[in-house]
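Engineer: coords please:
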Amino acid sequence: MPLTTEASTGAPVGVPVGLPVGVLEIGGSHVTAARVRQSDWSVEIVARSSLDPHAPADQLVADLAAAGRAVLTDGLRLAMPGPFDYTAGVAWYQGVQKFDALYGVDLRARLAEALDLPGTALRFVNDAEAFAVGEWTAGTTRGRTSCVGVTLGTGVGSAFLREGKAIRAGSDVPPNGELFRVTPPIEDHMSHRAIVAAYERATGEELPGVREIAERAESGQRQAIDVLNTAFIALAEALSPWLKSFGAEAVVLGGAISGAFDLTRPAFEAALGIPIPITVTANTEHSAIVGAAR
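Structural biologist: Have a look, this model is predicted:
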């Protein structure tokens, strides 16, 4: 069976033509197993499973292996949150409220053994990069020469793309292409924990998440509007100089907190100070799956 190449079809290198690509999209509390057809980048969700972010390493490996078996073809692509060594396949989670038990674990070796595969059959990719590449492949930034994807949730993920390739080095991007590494720390303002804490300070009321705060903002509550504006203004101020230096043509937002963007768009765009298209993805998970396959 002939093999595709990125140059000939845009499909993943080494994947037989017509064979779906098996993908795991992994978040802080879930794993989604999917198959992607490279001919049209259509996605079939096979299974969604819960992950206990505080489970021991053996349980997490077993849960990921079980999800992987459902979509295994010639190998498996895994979209993982950081901190993670994507080349070596080693997890470095520590103090990030998820997967601490995987700290220092060679996930490539453990999963390869569990799935009876060579380690080279497992490819790991940063989840924010996967999202950005998925949007460039089949989403709102499709075909842009230079674009930026930003995911907003437990933290801030980012990827700076040129011609669909992640740029991680150079003076025109943040260190490793990751906005959360810049100073002052953006996640002190733009993250689930920061927004919830800011709302509690403003009102004395503790709400479970950003969705509930956004609902208060939609109803016109001033404190909720101010809290969200503050978070998105901080994001705009951190992002603006990098968009300028990178020459970005468009930005796409994803992640759970991106759903609140329309409530704060005027404040965000004023702080950004750049006339650049800002869109919100229709489906973060779908885009990350497509990007991991690509």
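Engineer: contacts, neighbours, all on C-alpha from now
Structural biologist: OK.
Engineer: dump the residue contacts of Val77.
Structural biologist: Small correction: residue 77 is Arg, not Val. Contact partners of Arg77, counting by C-alpha atoms under 8 Å, 6 or more residues apart in numbering, are 21-24, 122-125, 292-293.
Engineer: next one: Glu129
Structural biologist: Glu129 is in contact with 149, 158-159, 166, 288, 291, counting by C-alpha under 8 Å, 6+ apart.
Engineer: from those, which ones fall inside helices?
Structural biologist: Cross-referencing the contacts of Glu129 against helices under DSSP state H gives 288, 291.
Engineer: Of the contacts of Arg77, keep whichever come out buried.
Structural biologist: For the contacts of Arg77, a burial check counting by 16 or more other C-alpha atoms under 10 Å picks out 21-24, 122-125, 292-293.
Engineer: quick one: which of those is nearest Glu237?
Structural biologist: Val125 (27.3 Å; C-alpha to C-alpha).
Engineer: contacting residues around that closest one?
Structural biologist: Contacts of Val125 by C-alpha under 8 Å, 6+ apart are 77-80, 86, 292.
Engineer: Could you export those as JSON lines, including secondary structure and distance to Thr137?
Structural biologist: Output for these, formatted as JSON lines (DSSP: H, G, I helix; E, B strand; the rest coil; distance: C-alpha to C-alpha, whole Å):
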{"residue": "Arg77", "secondary structure": "strand", "distance to Thr137": "16"}
{"residue": "Leu78", "secondary structure": "strand", "distance to Thr137": "17"}
{"residue": "Ala79", "secondary structure": "strand", "distance to Thr137": "16"}
{"residue": "Met80", "secondary structure": "strand", "distance to Thr137": "19"}
{"residue": "Tyr86", "secondary structure": "coil", "distance to Thr137": "21"}
{"residue": "Ala292", "secondary structure": "helix", "distance to Thr137": "11"}
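Engineer: let's see this one next to it:
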Amino acid sequence: MSITIGVDIGGSHISSAAINGNDFVIIPQTYFSGPVDSKASKEVIIKKWAEIINQTIVAVHKHSEYSSNDKIGIAFSMPGPFQYESGIAMFEGNDKYESLYNVCVSEELIKYLSTKNVSFRFLNDASCFGVGGCLGENTLEANKVIAITLGTGFGAAFLDDKLPVTQGDNVPHNGCLWDKTFKDDIADSYFSTRWFLNEYEKITGKKLTDGVKEIASIENFSTAKIFDDFANNLSEFLIPFIKDFDADVLIIGGNIAKSHRLFLSKLKDNLKNNNLDLAISIVENTEQTSILGSSYLYNEVFWERIKTELPYF
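Structural biologist: Okay, the predicted model is just below:
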């Protein structure tokens, strides 16, 4: 029997869990998470990743029917830039994990894992979130899905029947949105935590440090205006992409999504006013959803469809 472990790599954390492949839910007591210093040395980062994954390996043998002789498939939800087919990190000039530049993650990681009977597969983190949003408890009756994550950065994925689409006339280049032009800058500057902090300081003259959660807790005219402006900007930016892709569903995750009560209604109204009546699904646990999505790489039918088209960025 094979075991699948999904791993979500964030800018400052790693999360790991074993997945039940029959119904795509996390096996109880196998989820572990921990902080990672993304500016540390290669050895420190890889050892920390292995530490968390090893906790899941021990737990899955303890709390499930799997034995220590079963092969383990480890699937990564990995941010770019990354060579997803070869497993080589290309982090450079983006202020995170730069010590892993040109490092083959699977070759280094296996040195520190508690078992060597493993295989590795990798997919972009935004794509994993999108796939995970269509699985398990989040199962959606939709063919075409746009998934976005709103947090320290702006992630996006376009999926057709769960398959990430990165090229074609109906999707932006590489299936990414963060680097696309919006107003006087790029989208990442408008749909991330720093935009909220900058807007709050601009309106009130005060600096906040606890992100969007802190702004959401204040609830006055100034913060209401910030969330309204955010909803207006987001709808204005997304509408052309939604129309081009003919999306059925928009999935929204990331820390900013936890404050959806302050912007979702406005966003829906704006989309309807542009004759777009697509469903919107809010996912509050982005990490676990990404873990589920990564585990789908060990669905062999899905893997056969995607492995020759893994993005190289």
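Engineer: could the contacts of Arg77 of the first structure go into TSV alongside secondary structure and distance to Ala33 of the first structure?
Structural biologist: TSV is the format used below for the contacts of Arg77 of the first structure (three-state DSSP; distance: C-alpha to C-alpha, whole Å):
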residue	secondary structure	distance to Ala33 of the first structure
Val21	strand	11
Gly22	strand	7
Val23	strand	6
Leu24	strand	5
Leu122	strand	14
Arg123	strand	15
Phe124	strand	14
Val125	strand	15
Ala292	helix	12
Ala293	helix	12
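Engineer: Okay, buried residues for stretch 218-233 of the first structure please.
Structural biologist: For stretch 218-233 of the first structure, by 16+ other C-alpha under 10 Å, it's 223-233.
Engineer: How about stretch 131-151 of the first structure?
Structural biologist: Buried-residue list, stretch 131-151 of the first structure, by 16+ other C-alpha under 10 Å: 131-142, 144-151.
Engineer: residues making contact with that stretch?
Structural biologist: So stretch 131-151 of the first structure is in contact with 41, 128-129, 156-166, 243, 246-255, 258, 279, 281, 284-292, 294, going by C-alpha under 8 Å, 6+ apart.
Engineer: again with stretch 238-247 of the first structure
Structural biologist: Contacts of stretch 238-247 of the first structure (C-alpha under 8 Å, 6+ apart): 146, 148, 172-174, 179, 182, 186, 272-274.
Engineer: quick one on the thing from earlier: in TSV: the contacts of Val125 of the first structure, plus distance to Ala67 of the first structure.
Structural biologist: Converted to TSV, these look like this (distance: C-alpha to C-alpha, whole Å):
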residue	distance to Ala67 of the first structure
Arg77	12
Leu78	11
Ala79	13
Met80	14
Tyr86	19
Ala292	16
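Engineer: among these, which two are most distant?
Structural biologist: Tyr86 and Ala292 (12.2 Å).
Engineer: between the contacts of Glu129 of the first structure, which is nearest Glu218 of the first structure?
Structural biologist: The closest of these, once distances to Glu218 of the first structure are taken by C-alpha to C-alpha, is Gly149, at 25.5 Å.
Engineer: Could you find the counterpart of the closest one in the second structure?
Structural biologist: For Gly149 of the first structure, the aligned position in the second structure is Ala147, judged by TM-score structural alignment.
Engineer: With Pro174 of the first structure instead?
Structural biologist: Aligned partner of Pro174 of the first structure by TM-score structural alignment: Pro172.
Engineer: can you tell me which residues contact that match?
Structural biologist: Contacts of Pro172 of the second structure (C-alpha under 8 Å, 6+ apart): 166, 241.
Engineer: And the aligned partner of Val133 of the first structure in the second structure, how far from Phe196 of the second structure?
Structural biologist: Using TM-score structural alignment, the partner of Val133 of the first structure in the second structure is Val131. Relative to Phe196 of the second structure, Val131 of the second structure is positioned 28 Å away (C-alpha to C-alpha, to the nearest Å).
Engineer: number of nearby residues for Ala17 of the second structure?
Structural biologist: Ala17 of the second structure has 31 neighbouring residues, counting by other C-alpha atoms under 10 Å.
Engineer: quick check, it in a strand?
Structural biologist: Yes. Checked against DSSP: H, G, I helix; E, B strand; the rest coil, Ala17 of the second structure lies within a strand.
Engineer: picking that back up, of the buried residues of stretch 131-151 of the first structure, which belong to strands?
Structural biologist: The strands, defined by DSSP state E, take in 146-151 from these.
Engineer: need the residues you listed in TSV with distance to Asp52 of the first structure, can you?
Structural biologist: As requested, these are exported to TSV (distance: C-alpha to C-alpha, whole Å):
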residue	distance to Asp52 of the first structure
Ser146	37
Cys147	34
Val148	31
Gly149	27
Val150	25
Thr151	21
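Engineer: and of these, the nearest to Ala65 of the first structure?
Structural biologist: Thr151 (25.8 Å).
Engineer: separation between that closest one and Thr281 of the first structure?
Structural biologist: In terms of C-alpha to C-alpha, Thr151 of the first structure sits 10 Å off from Thr281 of the first structure.
Engineer: Pull up the overlap in contacts between the two.
Structural biologist: 253-254.
Engineer: what's the nearest residue to the counterpart of Ala279 of the second structure in the first structure if we skip its chain neighbours?
Structural biologist: When the first structure is aligned by TM-score structural alignment, the residue opposite Ala279 of the second structure is Pro277. Closest residue to Pro277 of the first structure apart from its sequence neighbours, by C-alpha to C-alpha, 6 or more residues apart in numbering: Ala250 at 5.0 Å.
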